[in-house]
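Enquirer: Need a 3D model of the sequence below.
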Amino acid sequence: MTDVTPSLPVYLDYAATTPVDDRVAAVMQRYLTVDQLYANPASRSHMLGWQAEQAVEQARRQVADSLHADPREIVWTSGATEADNLALTGFMRANRERGMHLVTSIIEHKAVVDTASALELEGFEVTWLTPGTDGCITPEQLRHAMRDDTALVSLMAVNNELGSVNDIAALAAVAHEFGAAFHSDAAQAIGRIPLDVEAQGIDLMSLSAHKAYGPKGVGALYVRRHPDIRVEALIHGGGHERGMRSGTLPTHQIAGMGKAFALMAQEGDADQAHIAGLAERFMAGIAQTGGIYHNAGDGHHVPNIINLAFDGIDGESLLMALRDVAVSTGSACNSASVDPSYVLLGAGVPRSLALSSLRFSFGRFTTEADIDHALGVLQHAVSGLRAPAPAGSG
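Expert: Take a look at the predicted model:
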């Protein structure tokens, strides 16, 4: 155990959001106040507007470079949720003649699940794939679900609750065999797995800044420049972003996202090596406590997300017992629900274990001291919750 005292509370919920890197915040500050470059990037009649537009386009290139894409293929959004909505609804509405069938999985982010469900109400047909216990969809599964009228396949790169990694290149290849387009939610993937939209055959990809040490409230949708990839706008008014997403662009947030993605491209490998060491330390420490299961731990997964089930312990009770440690019972987008995680149930985790599960997620600023403190608190809490009640207490 390290002797360094951690900062409290210890934050192990990086999959929900990451802190903004100081270097990102410094870039954002340049575009906010009266003595900075605060102009509207759509104002092309004066130099201040040109300078703001230059910042937006530099960020567009930084995001594109991280994906090996063309900057003209990046469409700014308010986040990955909007990007998912634009990808699914915008594409399916614009390509009705290609087919009315969409394929996705039951453990996608709610932004995809709920959007696909809304499309069903519009008359589109959705096939919902069930992953294996490793939390992944196989190319063979997808192939069996494909039809002549399948227009789009949407499968995430990295699952936000399990950390499981899909082979998106192989899945995209299957989609293309049937003439369908392929979309992937990559909010949890930037800097954590290799992304190359050209080599992997990706047609649409959703991105988020705040999962990559950038600001909340900004994201992007990669849209391949190809005549067959058409997206109908969901937000109208001004024709910004090549007609796909109108609205005044938040220069400071976009510049922050660009810097964050540039840093992830430069430092992602070092970050992941650091995090992998922390994950190994965490798992070695937790192994001393019995009755703990690593959900979807038998497949390929990123090291920064570890989902554990604590047999015989209610997850909410354990969460409350973890003083000074910030973790979650699942996706932050579904945290108000008292039901077990639909992702865990979808991956075949028994309901009793799903109710006893917590997600631990590490990041760039997590230290060994944080891990050691969390282990101590966790082991104490588990022992206390599993201790038999005193005689006569019932």
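Enquirer: CA only for contacts and neighbour counts going forward, please
Expert: Will do.
Enquirer: buried stuff in stretch 13-33?
Expert: Neighbour-count burial for stretch 13-33 flags 13-21, 24-25, 27-31 (criterion: 16 or more other CA atoms under 10 Å).
Enquirer: Enumerate every residue touching residue 81.
Expert: 111, 112 (CA atoms under 8 Å, 6 or more residues apart in numbering).
Enquirer: Check the gap between it and residue 344 for me.
Expert: 21 Å (CA to CA, to the nearest Å).
Enquirer: on that earlier part again, with respect to residue 380, which of the buried residues of stretch 13-33 is nearest?
Expert: Closest approach between the buried residues of stretch 13-33 and residue 380, by CA to CA: residue 13, at 19.9 Å.
Enquirer: What distance do you get for the closest one to residue 378?
Expert: 15 Å.
Enquirer: same thing with residue 93?
Expert: The value you get for residue 93 to residue 378, if CA to CA is used, is 48 Å.
Enquirer: same check, this time on residue 20
Expert: 27 Å.
Enquirer: for residue 212, same thing?
Expert: Note on residue 212: its distance to residue 378, by CA to CA, is 27 Å.
Enquirer: Over to residue 325?
Expert: 9 Å.
Enquirer: Looking at the two, which one has more neighbours?
Expert: For residue 325 versus residue 378, neighbours defined as other CA atoms under 10 Å are more numerous around residue 325 (23 against 20).
Enquirer: Next up, the contacts around the residue lying closest to the more buried one once chain neighbours are set aside.
Expert: Nearest residue to residue 325 in three dimensions, chain neighbours excluded: residue 10, at 4.7 Å (CA to CA, 6 or more residues apart in numbering). Counting by CA under 8 Å, 6+ apart, residue 10 touches 324, 325, 326, 370, 373, 374.
Enquirer: For these, give me TSV that also has distance to residue 88 and secondary structure.
Expert: Converted to TSV, the contacts of residue 10 look like this (distance: CA to CA, whole Å; DSSP: H, G, I helix; E, B strand; the rest coil):
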residue	distance to residue 88	secondary structure
324	40	coil
325	37	strand
326	33	strand
370	39	helix
373	42	helix
374	39	helix
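Enquirer: want to put them side by side, so please do this one too:
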Amino acid sequence: MRNTPTVYLDHAASTPMCDAAIAAMTEHLRDVGNASSLHASGRRRRRVVEESRERIAGSLGCRPSEIVFTSGGTEADNLALKGLFWSRRDADPARTRVLSTAIEHHAVLDPLEWLAEHEGAAVELLDVDGAGRLDPERVRAAIEADPGAVGLISLMWANNEVGTVQPVAEVAALAAAHGIPVHADAVQAVGAVPVDFAASGLDALSLSGHKVGGPQGVGALVARREAALTPLLHGGGQERGVRSGTVDVAAVAGLAAAVEIAVKQQADHAVRVAALRERLVEGVLRAVPDAVLNGAAPGEDRLPGNAHFSFPGCEGDSLLMLLDARGIECSTGSACSAGVPQPSHVLLALGHSPEMARSSLRFSLGWTSTEADVDAVADALGACVERARAARL
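Expert: The predicted structure is shown next:
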């Protein structure tokens, strides 16, 4: 048992549910009926779903009919990528090229790898600069190499590890000139930076409940009505026929409440957590002067609550556990394969060495973060880094 209170700085992985989402879910957990049923109980459930759809649409600048509820961001990404690829290829077998970036979340990279291995997709992962930003001119060149063969483009709105915000509207404009649909994984962006689906020019956008203060296990794909999607799931034909399955009404209500609150409070939230982030960066660099802040410089091109560091001479996993023992929870960007730590593909794409990539930690702030949380990191970090470095000798 810990005697110290937990300092939770892993909001990019999952942020606590907000009160409004808890209240919305609780209100409907005991409700009877299937939202697809025609009787009175079913119609009442359907009303909750459609009102939730309208609330989310009003928050994200889209039409209610463009929202497809899913089990989360991963399913939304899979539906967008596979659904768009199949429909575009079926209409024109030459459209097998898929453009994306080397820093995407695995919820995008793994479906693309599957499409390449099993469906003949020619996946091209475009390079980013040292801050993790994609140059739109690189996209232009890739498109113009063979525009008729490009089936779709997928570009994350903001990176989950280093927090770099991407030029999605510029990429969407380039693609639109050639009639190419663009999908964005906006899981990290909604509620953190301004997100307007219609203004972005995107054809599809993924979001997840538990990143914005909603429940886990629910999300949505926002997809233009004109964007043809081949379904992944076949059954009752719910969600305009592209996502069969009984809708989780309570979870959808919780998602709508969380999205509405997160978007409404986005500007104030960004100012508050950005100030905390600057306090954290200063404290970390004071405690460990040779630490390296990864990603874009703090500002418009970086998520306000993201601080990602490399600590030379440390193993990120060891440092994480040393901080965890002190009640401070954060994350590494590395994956673990057969018990062997692997360097983050994002940091490798930014040009870091494998050793530097393995020395990294992400601190991500959210709506419950405080100055005391930030100061606790600065107070504990120096000693933890010394122990982590000593363990490697």
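Enquirer: before we move on, back to that, the residue nearest to residue 325 of the first structure corresponds to which position in the second structure?
Expert: Using TM-score structural alignment, the partner of residue 10 of the first structure in the second structure is residue 7.
Enquirer: so where is the longest helix anywhere in the first structure in the second structure?
Expert: With secondary structure taken from DSSP state H, the first structure has its longest helix at helix 251-286. In the comparison with the second structure, helix 251-286 of the first structure aligns to the range 249-284 (TM-score structural alignment).
Enquirer: Could you check how far that stretch is from the centre of its chain?
Expert: Between the centre of stretch 249-284 of the second structure and the centre of its chain there are 14 Å (CA atoms, centre = their mean, to the nearest Å).
Enquirer: That one: end-to-end distance?
Expert: For stretch 249-284 of the second structure, the end-to-end distance is 43 Å (CA to CA).
Enquirer: and the gap between the equivalent of residue 367 of the second structure over in the first structure and residue 125 of the first structure?
Expert: The equivalent of residue 367 of the second structure in the first structure is residue 364 (alignment by TM-score structural alignment). Distance, residue 364 of the first structure to residue 125 of the first structure, using CA to CA: 41 Å.
Enquirer: likewise residue 250 of the first structure?
Expert: As judged by CA to CA, residue 250 of the first structure and residue 125 of the first structure stand 36 Å apart.
Enquirer: And the two? Which one has more around it.
Expert: Neighbour comparison, residue 250 of the first structure and residue 125: the larger count goes to residue 250, with 22 against 18 (by other CA under 10 Å).
Enquirer: how far away is the more buried one from residue 127 of the first structure?
Expert: Per CA to CA, residue 250 of the first structure is found 37 Å from residue 127 of the first structure.
Enquirer: likewise residue 252 of the first structure?
Expert: 40 Å.
Enquirer: ditto for residue 29 of the first structure
Expert: In terms of CA to CA, residue 29 of the first structure sits 45 Å off from residue 127 of the first structure.
Enquirer: just residue 291 of the first structure next, same as before
Expert: Taken as CA to CA, the span from residue 291 of the first structure to residue 127 of the first structure is 36 Å.
Enquirer: Pick out whichever of these two has more residues nearby.
Expert: Shown here are residue 291 of the first structure and residue 127; by other CA under 10 Å, residue 127 has more neighbours (17 against 12).
Enquirer: all helices for the first structure, in order.
Expert: 22-29, 47-67, 80-85, 91-94, 110-121, 139-145, 168-177, 197-200, 251-286, 315-321, 342-346, 351-354, 368-386.
Enquirer: What is the corresponding segment of the second structure for the third one?
Expert: What that stands for is helix 80-85 of the first structure. Against the second structure, helix 80-85 of the first structure falls on residues 73-78 (TM-score structural alignment).
Enquirer: Mean deviation, that stretch versus the first structure?
Expert: Stretch 73-78 of the second structure, aligned to the first structure and superposed, deviates on average by 0.5 Å (mean CA distance after the TM-score superposition for the first structure).
Enquirer: Any idea how far that stretch is from the middle of the chain?
Expert: Per CA atoms, centre = their mean, the centroid offset for stretch 73-78 of the second structure relative to its chain is 10 Å.
Enquirer: which one is the residue nearest the centre of the second structure nearest to, not counting chain neighbours?
Expert: Central residue of the second structure (CA atoms, centre = their mean): residue 187, 2.9 Å from the mean position. Using CA to CA, 6+ apart and skipping residues adjacent in sequence, the residue nearest residue 187 of the second structure is residue 207, 4.4 Å away.
Enquirer: what's the answer for residue 231 of the second structure, then?
Expert: residue 242 (4.5 Å).
Enquirer: I'd say residue 248 of the first structure and residue 43 touch.
Expert: No - the pair residue 248 of the first structure / residue 43 is not scored as a contact, 10.0 Å apart, by CA atoms under 8 Å.
Enquirer: Quickly note the distance from residue 363 of the second structure to residue 12 of the second structure.
Expert: Taking CA to CA, one finds residue 363 of the second structure at 8 Å from residue 12 of the second structure.
Enquirer: repeat for residue 379 of the second structure
Expert: Residue 379 of the second structure is 22 Å from residue 12 of the second structure, by CA to CA.
Enquirer: Then residue 68 of the second structure?
Expert: From residue 68 of the second structure to residue 12 of the second structure the distance is 23 Å (CA to CA).
Enquirer: what's the answer for residue 131 of the second structure, then?
Expert: The value you get for residue 131 of the second structure to residue 12 of the second structure, if CA to CA is used, is 19 Å.
Enquirer: Turn the helices of the first structure into JSON lines, columns for distance to residue 308 of the first structure.
Expert: Converted to JSON lines, the helices of the first structure look like this (distance: least, CA to CA, whole Å):
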{"stretch": "helix 22-29", "distance to residue 308 of the first structure": "31"}
{"stretch": "helix 47-67", "distance to residue 308 of the first structure": "31"}
{"stretch": "helix 80-85", "distance to residue 308 of the first structure": "26"}
{"stretch": "helix 91-94", "distance to residue 308 of the first structure": "36"}
{"stretch": "helix 110-121", "distance to residue 308 of the first structure": "21"}
{"stretch": "helix 139-145", "distance to residue 308 of the first structure": "26"}
{"stretch": "helix 168-177", "distance to residue 308 of the first structure": "25"}
{"stretch": "helix 197-200", "distance to residue 308 of the first structure": "31"}
{"stretch": "helix 251-286", "distance to residue 308 of the first structure": "10"}
{"stretch": "helix 315-321", "distance to residue 308 of the first structure": "10"}
{"stretch": "helix 342-346", "distance to residue 308 of the first structure": "10"}
{"stretch": "helix 351-354", "distance to residue 308 of the first structure": "9"}
{"stretch": "helix 368-386", "distance to residue 308 of the first structure": "12"}
